[in-house]
Every structure is written in structure tokens, then in C-alpha cells.
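S.K.: Sequence first, then the predicted structure, then my questions.
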Amino acid sequence: MNKNDLRVLKTKQNIHLSLTNLLKKKPLTQIKITELCKQANINRVTFYFHYQEIGDVFKELFEEIMIDLRKSYNEPYRYKEYIDREKLDPKTVRIFHHVKKYEEFYKIILSKEVSTEYYYMLFDEIRSILIEDKHTAYLEEKDYLFSYMSNSIIGLIIEWYRRDFQESADKMNIHLVNILKLY
């Protein structure tokens, strides 16, 4: 079956949504395949056709969300090769729109009840985005700087999470741009 087949896409989307709903109630390690199948209203054969274990579903979901994060991070560069921090337009920043789009997922991975493994997965992904950014290639002491920058982005997301994502994504973009102008 083609992975771009609409039936496959809908099934996987349903499984991802079901896993997200279960993760609101319990850690990944406590979720059983039977439970996920019941939540997704699929049979075990369908599950095993696409995955070997629950962790594979989480990995696929995480990767899907991180692909969207990369696109969101790169959005300001879509029409400009170089961006001057002083002239950065908050309307071109898309990171917080991404977080809002996947708000339920971020609520799970930023929760105090889950393993710090999720934090480090997010940290590593953001850090790799920064490392691959050709606009930061000139920077020295990259290891520490990219770690600092990654935690800065996550720090803004955590503060927004603590406020239950009440501010709009546009307002968060303004916060980020204002902070960037300070440095």
C-alpha cells in the first residue's frame, strides 16, 4: 500500500490523535497496543501493518511535528537571504504558530509529569535546526551558543505553556522579536 494513500494517511492520523489523547492520561511506557487500537477504533492487524510497537507511533508523530517546526523556523528566510534582527517583522515568525497548531502535543511533552527525555528530544531537534541554519555558520563557540539559543526558544514556549497558551501566537512572535533586539 502506498504511504501517500488517503486511507493510510487517515489511519495514521487517527492513530496519532489517539496516542496523543492517551498520553494526556498516562506515560508512553504504560500505553498498550490493545488500548491504542481500541482508542483508534482499529484492529491489531492494522496496527502491526504500520508499526511494530507504540514507540514507533510516537517517533513518527514526533518526526512529523519536527518537520513542521523546521518549516516554521525557516519561514522568515523564505523571501530574504539575510534577516537583520533590528528589522525582523514579527509577522514572518512562524514558530509559535507551529506550537499553537500542535498545542496538545506540547502540553504533553512540557508537562512536569512526563520524562525529561521529551524535553531533550525537543532540545536536540531545535539545536539541530540551529546548527543546520546557514545564517549561523559564521558564529564561534557554536556548541554552547546553539545550546543557549535552543533553551531560549524552549524557555519562551514553556512560559507560554505555563500561561496555558492564552496569548496569541502573534503576540508570542512580538515577544521573541523584542528579545532578539535586546542582544
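M.R.: In hand now; what should we look at?

S.K.: make it CA atoms for all contacts and neighbour counts henceforth
M.R.: Fine.

S.K.: Start and end of stretch 108-118, how far apart?
M.R.: End-to-end distance of stretch 108-118 (CA to CA, to the nearest Å): 9 Å.

S.K.: So which bits of it are buried?
M.R.: Neighbour counts over stretch 108-118 (16 or more other CA atoms under 10 Å) mark Ile108, Ile109, Leu110, Ser111, Val114, Tyr118 as buried.

S.K.: would you turn those residues into JSON lines with secondary structure and distance to Phe165?
M.R.: Below are the buried residues of stretch 108-118 laid out as JSON lines (DSSP: H, G, I helix; E, B strand; the rest coil; distance: CA to CA, whole Å):
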{"residue": "Ile108", "secondary structure": "helix", "distance to Phe165": "13"}
{"residue": "Ile109", "secondary structure": "helix", "distance to Phe165": "14"}
{"residue": "Leu110", "secondary structure": "coil", "distance to Phe165": "12"}
{"residue": "Ser111", "secondary structure": "coil", "distance to Phe165": "13"}
{"residue": "Val114", "secondary structure": "coil", "distance to Phe165": "19"}
{"residue": "Tyr118", "secondary structure": "helix", "distance to Phe165": "19"}
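
S.K.: Pasting the second one now:
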Amino acid sequence: MTHAKKDPRVIRTQRLLRAALIDLMEERELEQITVQDIAERATVKRATFYLHYEDKQALLTQCIDELLNELREQVDTAESDYESFDYLSGEPHPSFVRLFHHISVHYNFYTAMLVKNRVAPFAEGLLKVIHEFVSRGIDRTEPDDGNLTARREVVVKYVESAFLEVIIWWLERQMPYSESDMAAQLMNLSIHGPYIRIPGRRNPQ
């Protein structure tokens, strides 16, 4: 079964409306934004907005779904990529780099959704993607529970929560470290924790 091609004019209008919503969300809270505001920023008529979306929530939902689906595709990694990667190389895994690259490319969107506004559906959806990413990575790199410092479900929850908060911190500070640097730091924290050596243990003389 073949799907009908979407009218380029429809695609263009929806892109304008999505961009307008994100622009406005960088300036003010979502509750203060009206459909009229979005239409004016997108340089279309209010009636045109309603040809495409029932309300601003429908537009927001489409924006969130599209971005999270794109992120999920970006960080999805084949089994062979985990098996062939050298974890002692000091280099971040490509999937970690792709995660931060996606955030960097869509900086305005992430900032609008997580910093300027804390949009619950987006934060929850992002956390779900990160959960899948972290859980899959830990399962593939270390299937033996005996080699984990805590129960697997606790490890996954700890790492995914840290991921989300670090991402928000990075956005709030306008990405002070590069994508690859952030990827390397987060990967090292995920695998080794915050310490190079056990705290309190003195170096041998």
C-alpha cells in the first residue's frame, strides 16, 4: 500500500507553525501563548492554523512526537556496535556523541521545552527515550548483574536521571562543553562513577 505524498504547501505551513511555537516558547510561558500569537509569528492567518491543528496543544504534541522519534532513531545502536567498541580507548561511544549532537542541532527546541518552559510531556518523553538508551546499553555491555554495584533497575534509574539533569544543565549554560566532550564525560561517569580512585584511599608511597 502506497501513501499519498504530502502537499509541499502543507509541509511548509506546518514547519512555519512549529517554528513559530518554539520561538514564542523561548520568550514566554506556554500558557501565555495563543493561537493568534502563533499564527502571527508564522505569518499565516488564524484560520490557516485551524486547517492544520485543532489547538496549540495538538501542534505541541506533533512537535514533541517528531523530535523524540528522531532522537530515538539517532541513538539506536546495533548489537555489533557495542561488541566492537573499545571501552578502554577513552573515546565516547558514537551513540553518546549522537545524543549530544541531536540536542545541539535542536538547541532552541530543547531549551524552549526544558529550560524556558518545563513541558512535562516532553520531559517525560525524553526520559523514556533516555531510559531505553541507558537500559539497552547496560544490558549489552554488562549482562552479568554480579558486575554491577547496585541492582540493575537502580543503576538504570540512577544513570537515566543523571543524563536528563546533565542535559538540562548543559542547555541552561548554553553548551559550555563540546558535544564530544560531554559525551565522553557522561560515558565515563556512567561506567566509572565520579571518582578516579576510591575516596579516602591514599596513594601508595
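M.R.: Yes, it's here. No experiment lies behind these values; they were computed from the predicted model shown.

S.K.: Which secondary structure element is home to the residue nearest the centre of structure 2?
M.R.: Centroid-nearest residue in structure 2, with CA atoms, centre = their mean: Leu126, separated by 5.3 Å. Using DSSP states H and E, Leu126 of structure 2 sits in helix 120-141.

S.K.: next helix or strand past that helix?
M.R.: Once the chain leaves helix 120-141 of structure 2, the next helix or strand it forms, by DSSP H and E, is helix 152-172.

S.K.: Which neighbouring elements make contact with that following helix?
M.R.: Counting contacts by 3 or more CA pairs under 8 Å, 6 or more residues apart in numbering; DSSP states H and E, helix 152-172 of structure 2 packs against helix 107-111, helix 120-141.

S.K.: Let's see that with 6 Å instead.
M.R.: helix 120-141 (3 or more CA pairs under 6 Å, 6 or more residues apart in numbering; DSSP states H and E).

S.K.: If you count neighbours, what's buried in the helix it packs on?
M.R.: Neighbour-count burial for helix 120-141 of structure 2 flags 122-123, 126-127, 129-135, 137-138 (criterion: 16+ other CA under 10 Å).

S.K.: Met182 of structure 2: how many residues sit nearby?
M.R.: By the measure other CA atoms under 10 Å, the count of residues near Met182 of structure 2 is 22.

S.K.: Just send the buried residues of helix 120-141 of structure 2 back as JSON lines, with distance to Arg46 of structure 2 too.
M.R.: JSON lines is the format used below for the buried residues of helix 120-141 of structure 2 (distance: CA to CA, whole Å):
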{"residue": "Phe122", "distance to Arg46 of structure 2": "26"}
{"residue": "Ala123", "distance to Arg46 of structure 2": "29"}
{"residue": "Leu126", "distance to Arg46 of structure 2": "31"}
{"residue": "Leu127", "distance to Arg46 of structure 2": "34"}
{"residue": "Val129", "distance to Arg46 of structure 2": "34"}
{"residue": "Ile130", "distance to Arg46 of structure 2": "37"}
{"residue": "His131", "distance to Arg46 of structure 2": "39"}
{"residue": "Glu132", "distance to Arg46 of structure 2": "39"}
{"residue": "Phe133", "distance to Arg46 of structure 2": "40"}
{"residue": "Val134", "distance to Arg46 of structure 2": "42"}
{"residue": "Ser135", "distance to Arg46 of structure 2": "44"}
{"residue": "Gly137", "distance to Arg46 of structure 2": "46"}
{"residue": "Ile138", "distance to Arg46 of structure 2": "48"}
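
S.K.: Determine which two of these are furthest apart.
M.R.: Spanning the widest gap among the buried residues of helix 120-141 of structure 2 are Phe122 and Ile138, at 24.0 Å by CA to CA.

S.K.: Residue in structure 1 paired with the residue nearest to the centre of structure 2?
M.R.: Counting by TM-score structural alignment, Leu126 of structure 2 corresponds to Leu122 in structure 1.

S.K.: Could you report the distance from its match to His98 of structure 1?
M.R.: According to CA to CA, Leu122 of structure 1 stands 13 Å off from His98 of structure 1.

S.K.: What of Lys32 of structure 1?
M.R.: As judged by CA to CA, Lys32 of structure 1 and His98 of structure 1 stand 29 Å apart.

S.K.: More neighbours: which of these two?
M.R.: Looking at Lys32 of structure 1 and His98 with other CA under 10 Å, you find the greater number of neighbours at His98, namely 19 against 13.
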